[in-house]
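Colleague: fold the following, please.
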Amino acid sequence: MFGGNVPVVEVNAVPMDGYLLDVREDDEWQAGHAPHAVHIPLRDLAQRAGEVPRDRQVYVICRVGGRSAQAVQALNDAGWQAANIAGGMSAWALAGRPMTSENGEDPRVV
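Modeller: The predicted structure is shown next:
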């Protein structure tokens, strides 16, 4: 499905101070996301890639891993150091990693 340029990391291997890029849609982000994540929907990534640091590892997340794999491949092909988070936000939530929401409700993965 994807080229060989899509490194994968397990959710518990993502450092709490790591640069976490969430490429999900706005409604998914508002329902629940990692507190320190940066939100750039996949559809906007090409135009906003300059906001992503090139001098550190980038961990990319979506709901289950498909969109983030696309983002990782594009970023790595363009010179970033990015890795896909296995299982996405679904795995993040199951692992009990911290989550917050933007809508005042309990955070959840949609």
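Colleague: switch to C-alpha atoms for all contacts and neighbour counts from now on
Modeller: Will do.
Colleague: all helices for the chain, in order.
Modeller: 26-31, 45-48, 66-77, 88-94 (DSSP state H).
Colleague: buried stuff in the third one?
Modeller: Residues 66-76 are the ones in helix 66-77 that count as buried (16 or more other Cα atoms under 10 Å).
Colleague: tell me who's in contact with R54.
Modeller: Going by Cα atoms under 8 Å, 6 or more residues apart in numbering, R54 touches 79-81.
Colleague: re earlier: between the helices of the chain, which one is closest to P107.
Modeller: Closest of the helices of the chain to P107 is helix 26-31, at 5.7 Å (criterion: Cα to Cα).
Colleague: any chance you could list what contacts that closest one?
Modeller: 22, 39, 41, 101-103, 105-110.
Colleague: this one next, for a side-by-side:
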Amino acid sequence: MSPPPHPAVQGKDNDRFPESAARSRADQARRLVDERAAQVIDVRERYEHDAGHIPGDAHLDMQHVALRTDSIDKERPVVFYCRAGIRSGMATEAFRAAGWDAYNLRGGLIAWTEYGEMLEPTGGIVAEH
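Modeller: The predicted structure follows:
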């Protein structure tokens, strides 16, 4: 059985991409994360983040993300994620509308782990919401 497609990242046009384009955008987002060129922000609740998260991310839960825009660099791309991509999609839309180069990790942390990507801490899990 082959792994599921890598989680696509929705970009500025927020459209559904053909599979090849989705892979390309996901690869681009992964490079941005790996090279620390993008800010990766988890908008889940604290207990969810503590259970498992993308290495090197920042945590700003949905209730506070709009209040902490000063902590997010507007000059760098930002990738938001949550458990399944719904909450992060809302954050992405709001930040994009306000002028940030914002992306949503489509499928969220569930898709991330299904693709075989690692979580922190070691043995981390995707917590229920």
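Colleague: hang on, the earlier thing: just the closest of the contacts of helix 26-31 of structure 1 to V58 of structure 1, please.
Modeller: Of all the contacts of helix 26-31 of structure 1, the one with the least separation from V58 of structure 1 (Cα to Cα) is D22, at 10.3 Å.
Colleague: quick one on the thing from earlier: what's the PyMOL syntax to select whichever of the contacts of R54 of structure 1 are buried?
Modeller: The buried subset of the contacts of R54 of structure 1, as determined by 16+ other Cα under 10 Å, is captured in PyMOL by this line:
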select buried, resi 80+81
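Colleague: tell me the one of the contacts of R54 of structure 1 nearest G87 of structure 1?
Modeller: Q81 (19.3 Å).
Colleague: so how far is L109 of structure 2 from the residue most central in space within structure 2?
Modeller: Among the residues of structure 2, the smallest C-alpha distance to the mean C-alpha position (Cα atoms, centre = their mean) belongs to Y81, namely 2.9 Å. For Y81 of structure 2, the distance to L109 of structure 2 equals 7 Å [Cα to Cα, to the nearest Å].
Colleague: map A34 of structure 1 onto structure 2.
Modeller: Correspondence of A34 of structure 1 to structure 2, assessed by TM-score structural alignment: I54.
Colleague: separation between its match and D15 of structure 2?
Modeller: Using Cα to Cα, which is the criterion applied here, I54 of structure 2 is 24 Å from D15 of structure 2.
Colleague: now H59 of structure 2
Modeller: 26 Å.
Colleague: neighbour count winner among those two?
Modeller: Comparing H59 of structure 2 with D15 by neighbour count (other Cα atoms under 10 Å), the higher total belongs to H59, at 20 against 9.
Colleague: so who does the residue lying closest to that one once chain neighbours are set aside touch?
Modeller: In space, H59 of structure 2 comes closest to D42 once its chain neighbours are excluded; the distance is 4.8 Å by Cα to Cα, 6 or more residues apart in numbering. Remark: with contacts taken as Cα under 8 Å, 6+ apart, D42 of structure 2 is in contact with 49, 53, 57-61, 80-82, 88.
Colleague: go again with 10 Å.
Modeller: 48-49, 53-54, 57-62, 65, 79-83, 87-88, 108-109 (Cα atoms under 10 Å, 6 or more residues apart in numbering).
Colleague: counterpart of Y115 of structure 2 over in structure 1?
Modeller: Counting by TM-score structural alignment, Y115 of structure 2 lines up with A95 in structure 1.
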